[in-house]
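Asks: Sharing a model prediction with you, sequence too.
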Amino acid sequence: MPATAAAMLLGSGLAAAHVTVNPSSATAGSYSTLTFRVPNESATAATTALTVEFPTDTPFASVRYQPVPGWTAEVVREPLPAPVTQGTVTIDEAVTSITWTADAGTSIGQDQFGQFTVSVGPVPDVESISFPASQVYDDGSVVDWDEVAAADAEEPEHPAPTLTVQPAAADTDGAHVHGATAGGTSSSSTAPPTSAANDLTVTAAQTPASDDGTARTLGAIGIALAAVAVLLAAVGVRTARARR
């Protein structure tokens, strides 16, 4: 029984389904969580493996995959032909592909789809990024999703999952602000801590010293009042003895 494929009836739209990346848009410079959605298109076979390729001309400095129960992931990391600098980061080695292979008894069957999630970043500042993918079935057939449509052209028969990159917004100082990706998926910000947070830290650090000074002042007043009380008591005793 398939252990990880999410069951879903695709109906008459099954033949038009293909491997996609979601969300389909991310902000340049951000860290984004991407999910590759893999529908099973065969009426006689089940999907047992998926390979996704990552770019080497505009590589990601960080690629991490989310474990999927019932599937084994193999990450291929290779040296780049030449170092690539993105912002303040220079990359000389990057993840070039990840292959998910179904364990025994696991597959994506008919009327089902599977999802494979990765976290990537920083997103290169380019127009779009394609992720050529290969879908393997248990009857030995392989479907390559690696065609990239030309501008203003119709979608090819086997399109590669493609991520559209949105430019980062600029603040009033000209610095880049990393926001959320399209489709409502948030991406991690690389902005440094704000000065307000630092101010709060300083204030918290100074508070104990202020409280300590107050405590010492109150203690001194208490000692003085106690001394006065002892003196008055002594005078009262002497006066009582003199009257006798």
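Replies: The structure has been received and is ready for your questions. Treat the numbers as computed from the prediction; the structure is a model and nothing was measured.
Asks: CA only for contacts and neighbour counts going forward, please
Replies: OK.
Asks: start to end distance for stretch 57-64?
Replies: The stretch stretch 57-64 measures 19 Å between its terminal residues, going by CA to CA, to the nearest Å.
Asks: Centre of the chain to that stretch, how far?
Replies: Distance of stretch 57-64 from the chain centroid (CA atoms, centre = their mean, to the nearest Å) equals 14 Å.
Asks: what's next to it, contact-wise?
Replies: By CA atoms under 8 Å, 6 or more residues apart in numbering, the residues outside stretch 57-64 that reach it are 84, 89, 91, 94-95, 118-124.
Asks: Please point out which parts of it sit buried.
Replies: 58-61, 63 (16 or more other CA atoms under 10 Å).
Asks: likewise stretch 149-167?
Replies: Counting neighbours by 16+ other CA under 10 Å, stretch 149-167 gives 158-167 as buried.
Asks: for stretch 87-105, same thing?
Replies: 91-102.
Asks: So which of those sit within strands?
Replies: Judged by DSSP state E, strands contain the following of the buried residues of stretch 87-105: 91-102.
Asks: just the residues you listed now: which is nearest residue 239?
Replies: residue 91 (92.9 Å; CA to CA).
Asks: quick one: contacts for that closest one?
Replies: 59, 61, 80, 83-85.
Asks: Second structure follows, compare the two:
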Amino acid sequence: MFQNSRTTLRRNITRIGAGAGVALATALALPGTASAHVSIQPGTVEGGEGAVIAVRVPNERDDASTTRLRLVLPADNPIGSVRTTELPGWKATTATRKLAQPIDVFGRKVDTVVSQVTWTATDGVGIRPGQYKDFNLSLGPLPESGHLVFTALQTYSGGETVSWNEVSADKTVEPEHPAPVLEITPQAAPTAAPGATGATTANTASTAPAGASDTSGTASLALSGAALAVSLFAATLAWRRGRAATPLAAAPGAAPPVEATSSEPAAEDARP
């Protein structure tokens, strides 16, 4: 009976371990699946001027290649300058649209902007299963801040087209086919110009806590006083030792020292 209990316990532990392994494998697989979508790289740039971004396209099919990508630019934020670059094995084309009101593009007014860019594979291969590709774009000028929402249409060699155009109202929930988004932050404050180091140092010194400066000055004064006292004491001691060990030299031109003599005559001279 005891042996049967041990066997049953071993089986239960084995089943629990297998179930935990499956759960762990599923949890590890979910982030990779969720992140395999068309995105903008980098996801955040500074606003106000131009930027170079990449539309990153992963292939999500095991039995087909991605042969075409169409990127639709945001209609509510027209971008005056859109440029592609050469990509081996792909051909890039653009479509334009007319604006109701001209916009300023780096100092000049334009009323026609690029509305979409399409990349088509010309090598008969495209993006193979398990691979991805970056499609570079130069955009500008960008808004000062906010975000740009794009729509991407990914076409596979089997004829299937997937639309990446969904935006979730709940930021914590990612839709099945999220739209590529470019976040735009305000430009950073300008740094100090060369030669302004002194002003920066002065400002830093003036903002230091008063207590810290007072304490530092008092400590320095106390140390200086102690050092001076030790120096005077050492000098006095050395002077006294030198005076006791070495007789004073005679001044130049002085008479030699005279030996002391008695005023009384010697005893043998006093006899008649």
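Replies: On my side now, so go ahead. Being a predicted model, the structure only gives us computed values, none of them experimental.
Asks: now what about the TM-score between them?
Replies: For this chain pair, the superposition-based TM-score is 0.61 by TM-score structural alignment, normalised by the length of structure 1; 163 aligned residues with a CA RMSD of 2.4 Å.
Asks: related to what we said a few turns ago, now, which of the buried residues of stretch 149-167 of structure 1 lie within strands?
Replies: Per DSSP E, strands hold the following members of the buried residues of stretch 149-167 of structure 1: 162-166.
Asks: The residue nearest the centre of structure 2 and residue 198 of structure 2, how far apart?
Replies: Of all residues in structure 2, the one closest to the mean position by CA atoms, centre = their mean is residue 188, 13.3 Å from it. Computed as CA to CA, the residue 188 of structure 2 to residue 198 of structure 2 distance reads 22 Å.
Asks: Just say helix, strand or coil for residue 87 of structure 2.
Replies: Assigned by DSSP: H, G, I helix; E, B strand; the rest coil, the conformation of residue 87 of structure 2 is coil.
Asks: Is the residue nearest to it when sequence neighbours are not counted within a helix or a strand, and which one?
Replies: Distances taken as CA to CA, 6 or more residues apart in numbering place residue 135 nearest to residue 87 of structure 2, at 7.7 Å, with adjacent residues excluded. Using DSSP states H and E, residue 135 of structure 2 sits within strand 132-140.
Asks: That strand maps to which residues in structure 1?
Replies: Strand 132-140 of structure 2 corresponds to residues 113-121 in structure 1, going by TM-score structural alignment.
Asks: rewinding a little: will you turn the buried residues of stretch 87-105 of structure 1 into TSV that also has distance to residue 111 of structure 1?
Replies: Shown next, in TSV, are the buried residues of stretch 87-105 of structure 1 (distance: CA to CA, whole Å):
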residue	distance to residue 111 of structure 1
91	41
92	42
93	39
94	35
95	32
96	30
97	27
98	25
99	22
100	20
101	19
102	17
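Asks: ok, longest strand in structure 2?
Replies: Taking DSSP E as the criterion, structure 2 has its longest strand at strand 90-105.
Asks: could you list every residue that touches the alignment partner in structure 2 of residue 98 of structure 1?
Replies: Alignment note (TM-score structural alignment): residue 98 of structure 1 maps to residue 117 of structure 2. Neighbouring residues of residue 117 of structure 2 by CA under 8 Å, 6+ apart: 70-72, 92-95.
Asks: farthest-separated two in those?
Replies: The span of the contacts of residue 117 of structure 2, defined through CA to CA, is set by 72 and 92 at 13.4 Å.
Asks: Tally up the residues packed near the aligned partner of residue 167 of structure 2 in structure 1, please.
Replies: Per TM-score structural alignment, the equivalent position to residue 167 of structure 2 in structure 1 is residue 148. Using other CA atoms under 10 Å, residue 148 of structure 1 has 18 neighbouring residues.
Asks: now residue 148 of structure 1: how far from residue 132 of structure 1?
Replies: Going from residue 148 of structure 1 to residue 132 of structure 1 by CA to CA gives 9 Å.
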